[in-house]
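S.K.: Provided below for reference: sequence and predicted model.
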Amino acid sequence: MQTTPARSSRITKSRRPSVAAALGLRRSVPSPSSGTPRRKSAQSVKSEDFDNEDKLDDTGVIASLASDLNFRDVPQYMEYIRSRMFSDIPPRNSGLNATRIAGTLNYRKALPPIVTLAHLDALCTSSTRTEREIAELSQAGILRRIAIPNRGTGIASVGDGIASVQEWERLVRSHTGLTPEVQSNYLTAMHANPRSTIVASTAFTPGDISSLSAAGFLTTSTAPQSRSSFFAMPGTGSLSALSTAGSRHASGSIGAVGGALAMQHMHGGTGQRTVSTTYYNFSLPNTGSHTKLIVDARTHFLNLLKRSKYREAPLDLLRERWDGGIVGKEDIADKKKARGEFAGILPGRTKKWKQFHGLRFEWILEECVGAGLIELFETGSLATSEDGEGRLSPSLTRTDESRFPLAWRKTNKKSLKKQKFRNTMLNETELDVIEPSSRGTSAPLYQQPDAESTGSKLERNTSAVSSDGRKRGKWQVAAILTALFLSLFVAALDATIIATAAPTISSDLQSSAGYTWIGAAYLLANASSGPIWAKLSDIWGRKPIILAALATFFASSVVCATAKTMMALIVGRAFQGMAGGGLILLVHVCISDLFSLRVRGLIMGFTEGIWAIAGGIGPILGGVFASLVSWRWCFYINLPICGIAAILIILFLDIRHEHTSFFDGIRAIDWTGIVTFLAFTLMVLLGLNFGGAIFPWDSAKVIALLVVGSLMIFAFIYSETKIAKYPLIPMDLFKNRSCVAALGVVTFHGFVFISGEYYMPLYLQSVLELNPLKSGLLLLPFIVPGCIAGVICGVIIHRTGHFRPIIWVGSVLLCLGFGLLISLDANATIGPLVGFLVIAGLGSGVLFEAPLIAVQSQVEQKDVATATSTLSFIRNMSLTVSVVIGGTIFQNSMDNRAGFLKAAGLPQDALDKLAGESAMANVHLPSTFQNKVWEQAAKEAFAYATRNMWITYTAFAGLGVVASLFVGNAHLSSEHVETVTGLRREKGTEG
């Protein structure tokens, strides 16, 4: 009995020419490498069985069954395989009546258009090249991998299959049991994950899942799985799962190893995949029937082969046994017919037609070879046929562990370790997808990799391909990330750099009323502009819009740096905030366009670090400039940073975009949505700022702003749902509970963290009597831990794919840290303050990017930009509202302490300076008092006002903890389809 594994055998033995000849084509001369074969007489061929006393000579294993087929691509191989699956229906007098014929035809028609990868491997000469081609075709949306459920191991393990996306869509759209909406949702999920075989249950409603499962387009993917060793031998689960895929797993692509979670599905490494949520397999109707047919046919084929003593037999004999013994015209069949052994047997009465509906012998032979169940070898042990050719003989290959020598087991364990490492690397690698040059061309939509490229070392490149189809090099990716990080840094820097310089600015420009508006104008414009920038980038592309944002930021920084009045500064800050909102948003959108969801967690961990560094450096630089140079350098510093970022973006950023004319883009803008959106944000925020500070809360102006502004939100919602063709913020986002919960976490996090950066210096300068520089340095315990925690959380999300526990921990730490700040009074020391800031900073840093990943994981790739802009708007809106609310609480609290200060004996001019909004511009006043009683009273008033703010922000942080409990989990895929922007793309996704 020959026990050499088919896969190993093919590698070590010499490759022979194609045996398509064995399936009907013959060579004119014997194999040149067969030497002088030992020939046996024809009399040794028995009638009942082929039982030689000696084994057949093995003169070379056949590597490919169709090496002489000149097919250009995988789809042609697939068509070849499917067209040859069944034999023609025999004549009516062959034993098949009309009912049987109709049943057979209906059965064939109902089978799904699936080709197993094992079958494809049997025909293709290069498994590596084929797998890369399959991966590229999957990325291009032409083919799709389908997970065929295993019915066991060995013979019963069919492995994965592939199917045409076009035929898949046809089956979905033609299914009468699915509504158009369900069909659209299913196809959208398919196109959003072109190379994934699974989809999370959160992608569909329960009703959709029920309908799709009943129709056969979804099958459950999270059945309990037993733990097994990764290094188990064949027949125990792990290796047999690998063996069914064969050499496909060495191709060097994500798609080659089955896409995301492929190793976990094969119990790789950990032995058991941890199921954290419900997943479903993309499937096709009647996949079970297709699988059963293959498994039953394999079993019957191997049983026929096992009837021989050494489990090896000539192809002619096996073909006779498969067909029933009356179809072949070879020597053996003719002799048996002459002896009358098959007299009276009709085709319709054979197992081939009764059980297998006419499945062709050649088809199941290829299936068994590709699955590694048998191998084909040439032999000279049989009598030659009339044309002098030696017969070809398949030999059974068993997969029992006991039959493999120890050396083989060791070799395969080493190869499995290498395979595990390879798959880990592949999860970080994207593929080169070549875009079609034009519609209607006959050229394929992909490029065949050459031998050098398929054998090259894998690169840890996490980026998708460039707009012209070239793979981005690591230096280009580094340049793009540098430009994006600089853009984010300069926008984040300006949110906090004036925190320590604002008192000096207010004093220099002689405007106490402008203190709050220096920060609020930036944050207000920042909040209201984000979704507008996102929609403009969807229409005209990311690159020109982010360059426009940089140019606006540059110009407005010049205006702020040269401002002579508070009004000019506030106007400049408003334009700065508008551009900054675009930069912050577009940086995250570009990262989402360029990188997969799993890798995105790592990159956004670094953006969180950038944001935290800018937040930490900002107050320090502001204090340095205000104390040692001039506050105007808070804005001059932006100019070289903007210039460097713009140059890098011009040279290296190349996200794909379909050209949109200027006027078409103007017509596509949601003008109604923009007007109602700006009206809502500006009126509400102005009302909050005026109330209790400039006008009484019950004044007509404040009430009108708040009431009319609140009503405008309903006008905006109506515009987005009923009027807008391309809405600014899609309302469907708020139908997902997990998205709403994550956005709630973002809202409360924004409320709380900005208060630490913006109002903590006020406490430090007024109560602890520190100068701007020292107050900025004391913010480092709040900023640095947040920066470190953010980067670490990004790595954790990238490695584990879990973001929900991170959100929980961050929410609790944020609430705890700000709760501890409530204990600060006029006599507080720096030691406890630093500890409180570290705790609050850790919680704040954790919550920057994890909620964004949570939101993006719930939407399709084409909606990531709008989801990101929505989250950015909500975060920036909460920042703006927080600054206004904090200022209002502080001013009203200082007014409430007016009687206390008067009772302490402070003169009227000092009371005026410490009243309401004037107090923020006079934080250094307590240190100027010679009277210690006055100084202590003023400190207690400031401590009382800041304490009220900390109480408010702690309450918001508590609400964030509650919201975090409702954030759902989701699978973070390593596969990615780069977004293509442009108006035509928008129309395509809409339709």
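M.R.: That came in fine, so what should we check first?

S.K.: contacts and neighbour counts: CA atoms only from here.
M.R.: Will do.

S.K.: Sketch out the helices for the stretch 501-650 of the chain, chain order is fine.
M.R.: Taking DSSP state H, counting those that start in this stretch as the test, the helices found in the stretch 501-650 of the chain are 502-508, 514-540, 542-561, 566-594, 597-628, 633-636, 638-652.

S.K.: and Asp909, which of the ones you listed is closest to it?
M.R.: Taking C-alpha to C-alpha, helix 502-508 is the member of the helices of the stretch 501-650 of the chain nearest to Asp909, at 16.6 Å.

S.K.: Which elements pack onto the closest one?
M.R.: Packing partners of helix 502-508 (3 or more C-alpha pairs under 8 Å, 6 or more residues apart in numbering; DSSP states H and E): helix 514-540.

S.K.: Report the inter-axis angle for the helix it packs on versus helix 542-561.
M.R.: Using axes from the mean of the first three to the mean of the last three C-alpha atoms, to 10 degrees, the inter-axis angle of helix 514-540 relative to helix 542-561 is 160 degrees.

S.K.: Dump the helices of the stretch 501-650 of the chain into TSV; add mean neighbour count and distance to Gly841 as well.
M.R.: Shown next, in TSV, are the helices of the stretch 501-650 of the chain (neighbours: other C-alpha atoms under 10 Å; distance: least, C-alpha to C-alpha, whole Å):
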stretch	mean neighbour count	distance to Gly841
helix 502-508	20	23
helix 514-540	25	21
helix 542-561	22	28
helix 566-594	25	21
helix 597-628	25	9
helix 633-636	21	24
helix 638-652	17	26
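
S.K.: Out of those helices, the one nearest Ile294 is which?
M.R.: Of those, nearest to Ile294 by C-alpha to C-alpha is helix 597-628, at 36.0 Å.

S.K.: how far off helix 566-594 does the closest one point, in degrees?
M.R.: Going by the same axes, to 10 degrees, helix 597-628 makes 160 degrees with helix 566-594.

S.K.: helices and strands around helix 597-628, which ones?
M.R.: Packed next to helix 597-628, using 3+ C-alpha pairs under 8 Å, 6+ apart, are helix 474-496, helix 566-594, helix 633-636, helix 772-777, helix 780-800, helix 850-856.

S.K.: Turn those into JSON lines, columns for distance to Trp168.
M.R.: Converted to JSON lines, the helices and strands packed on helix 597-628 look like this (distance: least, C-alpha to C-alpha, whole Å):
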{"stretch": "helix 474-496", "distance to Trp168": "36"}
{"stretch": "helix 566-594", "distance to Trp168": "27"}
{"stretch": "helix 633-636", "distance to Trp168": "57"}
{"stretch": "helix 772-777", "distance to Trp168": "61"}
{"stretch": "helix 780-800", "distance to Trp168": "32"}
{"stretch": "helix 850-856", "distance to Trp168": "27"}
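
S.K.: okay, pairing it with this:
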Amino acid sequence: MTLSATLGFGRVKKRRPATSRSSSSSKATSASTSPWASSLQVTKSTTTSSSSTKEPILPSPSHDDSSRLPNAGPATLTLPSTTLSIPRAHALILQLMFSPLPERASGLSPAKIASILTFRDALPRVVSTSHLQTLLPSPTAAEREVASLVHSGWARRVVILRKDGIGELLVLSEDLEGMVGGSEGLDEDTKEGFLEWLRGHPAAIVYPGNEEGGLSGKQVDALVRVGFLTATNEGGRQTGVYARPAEKYAMLSLETVARASAGTIEAVGGDGALFAAGGSGGKVGGGEGRGTKMGGGSLRCTVPSAGAFLKLTSGALEHLALLLERTRYREMPESDLREKWDGGITGDKEAFLAKKFAGVLPGRTKKWKDFYGVSFDWVLREAVGAGLVEVFETHSVGRGVRLV
């Protein structure tokens, strides 16, 4: 035996059969023609066609945020009735201020429902004069009618200083007298004396001195504690009430401190610097007692819980403005804005399907959690009256609302 035979150089190598590729192709062909493969192909084509035909057709959105709304002129929120008067408008605003409570399966707990009803009952029956003007065709005629009703004793103006200016509310005289008569924090003499002054001065906004008003200092203090009188500062600028302390005292130092000698009281503002800047601090050297002056300010007539009404109104207006600020041009169709206020979702396909099949519980919306069910129509008219938004006609998607 040779060495090559021992090492294996002479052995025969196994060759791959030439029919392997053809056999595999024949197997694929036979497999493709088998009933099982044909059934798979038919099922696949049927599924594709059925999925394309059964796709839900969704309505297109009413407005695209990438384009501006067509402006066809200003729109009015006045009611169709031409015989609407201030008394009827006053009652209508109070009636439409809140939406009815939703059904039981709404996400509102019994405690939340109780708090909503308690808050609504505690609110005073007041409306803003700017809201009244949005319901009537002529604001000038509405103002004349309000002035006539005030002088006749049917209603009373309540002027309150706010962060955004001066707010004017209107309350019926019978409602105000009912609140005075039913107040538990006032004695009978105080009630009778204050009611006598209200009936004798129907158009008065500021309460006069103790001698002119006919009430003692203790009686005036009781009225302030209950909420029928409030102290407002008249010194300095009107905006000084809400200005920061640094702004108020900076103006004071520019006028007086520059001419004062170093180390003196005048160099830091002088005697009664806080009082002169519009604050409520007492002056050194004795000051006037409480009653007609509360830290140098006048006493204005108001109603109890007026602060809760103003807080609710300002919060609702801020939320309405925030909804418009999120859009590109700070405008939106009224229908879309109403849906967003009520907690709905508008826009793309996924949001539409989520709303259609899952839904948004009313108790989870900001309308019910923070604003106790304030209606959209009420807050929209309040915003128009305050000059926050403007409403215009589009002739395509209804009325549009734009943030001013």
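M.R.: On my side now, so go ahead. Please read all numbers here as calculations on a predicted model, not as lab measurements.

S.K.: Out of the helices and strands packed on helix 597-628 of structure 1, which gets nearest to Ile717 of structure 1?
M.R.: Comparing those against Ile717 of structure 1 with C-alpha to C-alpha, the closest turns out to be helix 850-856 (20.1 Å).

S.K.: For the very next helix or strand once past that closest one, grab the matching residue range in structure 2.
M.R.: For helix 850-856 of structure 1, the following helix or strand on the C-terminal side (DSSP states H and E) is helix 864-896. Counting by TM-score structural alignment, helix 864-896 of structure 1 lines up with no residues of structure 2.

S.K.: now helix 864-896 of structure 1 against helix 566-594, angle please.
M.R.: 150 degrees.

S.K.: Enumerate every residue touching the residue nearest in space to the middle of structure 2.
M.R.: Taking C-alpha atoms, centre = their mean as the criterion, Ala316 is the residue nearest the geometric centre of structure 2, at 1.5 Å. For Ala316 of structure 2, the contacting residues are 371, 379, by C-alpha atoms under 8 Å, 6 or more residues apart in numbering.

S.K.: Now distance to Glu366 of structure 1 too, for the helices of the stretch 501-650 of structure 1, in JSON lines please.
M.R.: Output for those, formatted as JSON lines (distance: least, C-alpha to C-alpha, whole Å):
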{"stretch": "helix 502-508", "distance to Glu366 of structure 1": "78"}
{"stretch": "helix 514-540", "distance to Glu366 of structure 1": "49"}
{"stretch": "helix 542-561", "distance to Glu366 of structure 1": "49"}
{"stretch": "helix 566-594", "distance to Glu366 of structure 1": "41"}
{"stretch": "helix 597-628", "distance to Glu366 of structure 1": "38"}
{"stretch": "helix 633-636", "distance to Glu366 of structure 1": "72"}
{"stretch": "helix 638-652", "distance to Glu366 of structure 1": "48"}
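
S.K.: Select, out of those helices, the one closest to Gly380 of structure 1.
M.R.: Across the helices of the stretch 501-650 of structure 1, Gly380 of structure 1 has its closest neighbour in helix 597-628 (55.7 Å, C-alpha to C-alpha).

S.K.: how big is the angle separating the closest one from helix 474-496?
M.R.: Put simply, helix 597-628 of structure 1 runs at 50 degrees to helix 474-496, going by the same axes, to 10 degrees.

S.K.: which residues in structure 2 does helix 597-628 of structure 1 align to?
M.R.: By TM-score structural alignment, helix 597-628 of structure 1 lines up with nothing in structure 2.

S.K.: Pull out the buried positions in stretch 332-352 of structure 2.
M.R.: Counting neighbours by 16 or more other C-alpha atoms under 10 Å, one finds that the buried residues in stretch 332-352 of structure 2 are 332-334, 336-338, 340-346, 352.

S.K.: List the ones among the residues you listed that fall in helices.
M.R.: 334, 336-338, 340-341, 352 (DSSP state H).

S.K.: In contact with the aligned partner of Val220 of structure 2 in structure 1: list those residues for me.
M.R.: In structure 1, Val220 of structure 2 lines up with Ile209, judged by TM-score structural alignment. Ile209 of structure 1 makes contacts with 201, 218, as judged by C-alpha under 8 Å, 6+ apart.

S.K.: And Ile209 of structure 1, how close does it get to Thr219 of structure 1?
M.R.: 9 Å (C-alpha to C-alpha, to the nearest Å).

S.K.: if we can go back for a sec, and of the helices of the stretch 501-650 of structure 1, who's closest to Val172 of structure 1?
M.R.: helix 597-628 (27.2 Å).

S.K.: residue ranges for the strands of structure 2, please.
M.R.: Listed in chain order, the strands of structure 2 (DSSP state E) span 126-128, 155-162, 165-172, 206-207, 229-232, 298-301, 331-333, 389-393, 399-403.

S.K.: of those, which approaches Thr76 of structure 2 most closely?
M.R.: When the strands of structure 2 are ranked by proximity to Thr76 of structure 2, the top entry is strand 389-393, at 7.1 Å, counting by C-alpha to C-alpha.

S.K.: Next, the angle strand 399-403 makes with that closest one.
M.R.: 150 degrees.

S.K.: so where is strand 389-393 of structure 2 in structure 1?
M.R.: Residue span in structure 1 matched to strand 389-393 of structure 2, by TM-score structural alignment: 374-378.

S.K.: for stretch 36-49 of structure 2, same thing?
M.R.: Under TM-score structural alignment, there's no match for stretch 36-49 of structure 2.

S.K.: Show me the contact partners of that stretch.
M.R.: With C-alpha under 8 Å, 6+ apart as the test, stretch 36-49 of structure 2 has contacts from 31-32.
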